[in-house]
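K.L.:
Whatever this is, show me its structure:
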Amino acid sequence: MAEEKIDPKDFHYKSVFEFVDKFLVTMYPTTDNRMKNVAWSPTWWNHPEVVARIDGLWKRYEYLRVKEPDTALETFLRLHGDYHMRQIMKDDGVFADCKREDVPSRPLPVTSATKPAS
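P.N.:
All right, here's what the predicted structure looks like:
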């Protein structure tokens, strides 16, 4: 059975940017002393793989907020937010080089497969 969608006009945060600025970054705080060790980029929107994950997080948050209001925050953080933020911010993750400066990410290299001649 397909999951019921919610109308974007019912979203608490009207954009993924507002979701990050007003909610997401407040759920994963750090201290000034530890900031140099945190793999995060203030220009997260320059990393397409991060945008994809955070956009998904925003929509999942809004869905849970409407459909499961009593448990939405706990479910969101435990099953969705913590998982994706760990992937984004891990030591060898997309933001690892951003500890020094914001380094744009690049897609993984790929060699296109060709169909063998028959």
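
K.L.:
rest of the way, CA atoms for contacts and neighbours
P.N.:
Noted.

K.L.:
From Lys99, how far out is Met27?
P.N.:
Look at Met27 and Lys99: by C-alpha to C-alpha, to the nearest Å, they are 19 Å apart.

K.L.:
Between the two, which has more neighbouring residues?
P.N.:
Shown here are Met27 and Lys99; by other C-alpha atoms under 10 Å, Lys99 has more neighbours (16 against 12).

K.L.:
Who are the contact partners of the more buried one?
P.N.:
Counting by C-alpha atoms under 8 Å, 6 or more residues apart in numbering, Lys99 touches Lys36, Asn37, Val38, Ala39, Trp40, Ser41.

K.L.:
try 6 Å
P.N.:
Ala39 (C-alpha atoms under 6 Å, 6 or more residues apart in numbering).

K.L.:
Distance of it relative to Asp21?
P.N.:
Going from Lys99 to Asp21 by C-alpha to C-alpha gives 20 Å.

K.L.:
Report the secondary structure element holding Asp91.
P.N.:
Assessed by DSSP states H and E, Asp91 sits outside every helix and strand.

K.L.:
okay, now it: neighbour count?
P.N.:
By the criterion of other C-alpha under 10 Å, Asp91 has 15 neighbours.

K.L.:
And Pro42, by the same measure?
P.N.:
As a burial measure, Pro42 scores 8 neighbours (other C-alpha under 10 Å).

K.L.:
Which helix or strand contains Arg86?
P.N.:
helix 82-89.

K.L.:
this one next, for a side-by-side:
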Amino acid sequence: MTEPEQLPTYYPNVAAFVEGYLVQIYQRQVTDTTDAVWCPEWWKHTEAVIRMEALWRAWEHYRRNPRTGLSIWFLDHADRHMAKLFDANGPFKYCGVRKGHQELLSPLILTQPPKGMFQDIEGAGTAYKSAVEFVENYLSLLYQRQVSDTTDSVWCPSWWEHTEAVARLDATWRAWERYRQVAETGLSEWFNEHADPHMAVLLDPRGPFRYCSVRQGHKSLLGPLPTTIAQPEMFADLDDRDKYVVDRDASQRRGGPDRTVAGGSD
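P.N.:
The predicted structure follows:
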């Protein structure tokens, strides 16, 4: 099996791309406002470096499409990444054009889950063996946020105590393992379509970490959504995946229409 052909890039590296192109395109007022922030030493931020690298690779890919390439790059990649970088609560939160880089953010605080809670995946060709390893060694370093002295973003060091967080972060890890293999646009797509939406939910003060904090740790104050037991006759078993027939008698008991749907017949 031959290796895919490596096409020549217009810019030799991500720094040349940022200096020669990106900062010329995205001219914003970042000096006397808190609406948009920027760090002149962006390369000191892990998240900024990885996002910029993803943007550069995506640009090199889409520039070869002379019709819609650049528009797709702007709308599906650049605008979304730059919105995260310009965000006053993002990775440049304490930096500024006047005051320069400030080393005030640190990786998300984590506690160790009980041994055996997560099963390592051996020999599967993954960069990380489990979601825990991925969160500890990649995601927590990537999403450095102020979660100690603010109510804008929350974080639970014992994220593994939350069913939703476990499901979301495991899904985020598995998606990363897939997209990292797409050299041109994979990492950018992973950020925009997977990591950013999931992290927005987890960091949301109204989300699953609502009562937790870095200072006070995990609080078990949330439980499953309340529900009552549904009547069995309300739902038909799906024996045949090509047909779903509403039970006539059950429908009438519910006061619903006397009909069959989706491929059923009287």
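
K.L.:
Got a TM-score for the two of them?
P.N.:
Superposed pair, TM-score by TM-score structural alignment, normalised by the length of the first structure: 0.81. Supporting alignment: 109 aligned residues with a C-alpha RMSD of 2.1 Å.

K.L.:
Measure the mean distance from the helix holding Arg86 of the first structure to the second structure post-superposition.
P.N.:
Its aligned residues in the second structure lie a mean 0.7 Å from helix 82-89 of the first structure after superposition (mean C-alpha distance after the TM-score superposition for the first structure).

K.L.:
The counterpart of Asp82 of the first structure in the second structure and Trp155 of the second structure: what is the separation?
P.N.:
In the second structure, Asp82 of the first structure lines up with Asp196, judged by TM-score structural alignment. According to C-alpha to C-alpha, Asp196 of the second structure and Trp155 of the second structure sit 15 Å apart.

K.L.:
between the two, who's got more neighbours?
P.N.:
The residue with more neighbours, out of Asp196 of the second structure and Trp155, is Trp155; 28 against 17, by other C-alpha under 10 Å.

K.L.:
Give the equivalent position in the first structure for the more buried one.
P.N.:
Aligned counterpart of Trp155 of the second structure in the first structure: Trp40 (TM-score structural alignment).

K.L.:
Ala167 of the second structure too?
P.N.:
By TM-score structural alignment, Ala167 of the second structure lines up with Ala52 in the first structure.

K.L.:
Can you point out the buried residues in the helix or strand hosting that match?
P.N.:
If you go by DSSP H and E, Ala52 of the first structure is part of helix 48-67. Neighbour-count burial for helix 48-67 of the first structure, counted by 16 or more other C-alpha atoms under 10 Å, picks out 50, 53-59, 61-65.

K.L.:
Following the chain past it, name the next helix or strand.
P.N.:
Helix 48-67 of the first structure is succeeded, C-terminally, by helix 72-75 (DSSP H and E).

K.L.:
ok, average deviation of that following helix from the second structure?
P.N.:
Here helix 72-75 of the first structure, set against the second structure after superposition, deviates by a mean of 1.6 Å using mean C-alpha distance after the TM-score superposition for the first structure.

K.L.:
Packing partners of that helix?
P.N.:
The contact analysis (3 or more C-alpha pairs under 6 Å, 6 or more residues apart in numbering; DSSP states H and E) places helix 72-75 of the first structure against no helix or strand.

K.L.:
circling back to that earlier point, with distance to Ser118 of the first structure as added columns, please give the buried residues of helix 48-67 of the first structure in TSV.
P.N.:
Output for the buried residues of helix 48-67 of the first structure, formatted as TSV (distance: C-alpha to C-alpha, whole Å):
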residue	distance to Ser118 of the first structure
Val50	41
Arg53	41
Ile54	44
Asp55	44
Gly56	42
Leu57	46
Trp58	48
Lys59	46
Tyr61	50
Glu62	51
Tyr63	50
Leu64	52
Arg65	55
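
K.L.:
what's the most distant pair in the residues you listed?
P.N.:
Val50 and Arg65 (22.1 Å; C-alpha to C-alpha).

K.L.:
how close does the nearest residue to Ala127 of the second structure once chain neighbours are set aside get to His162 of the second structure?
P.N.:
Nearest non-adjacent residue to Ala127 of the second structure, counting by C-alpha to C-alpha, 6 or more residues apart in numbering: Glu177, 7.0 Å away. Separation of Glu177 of the second structure from His162 of the second structure (C-alpha to C-alpha): 23 Å.
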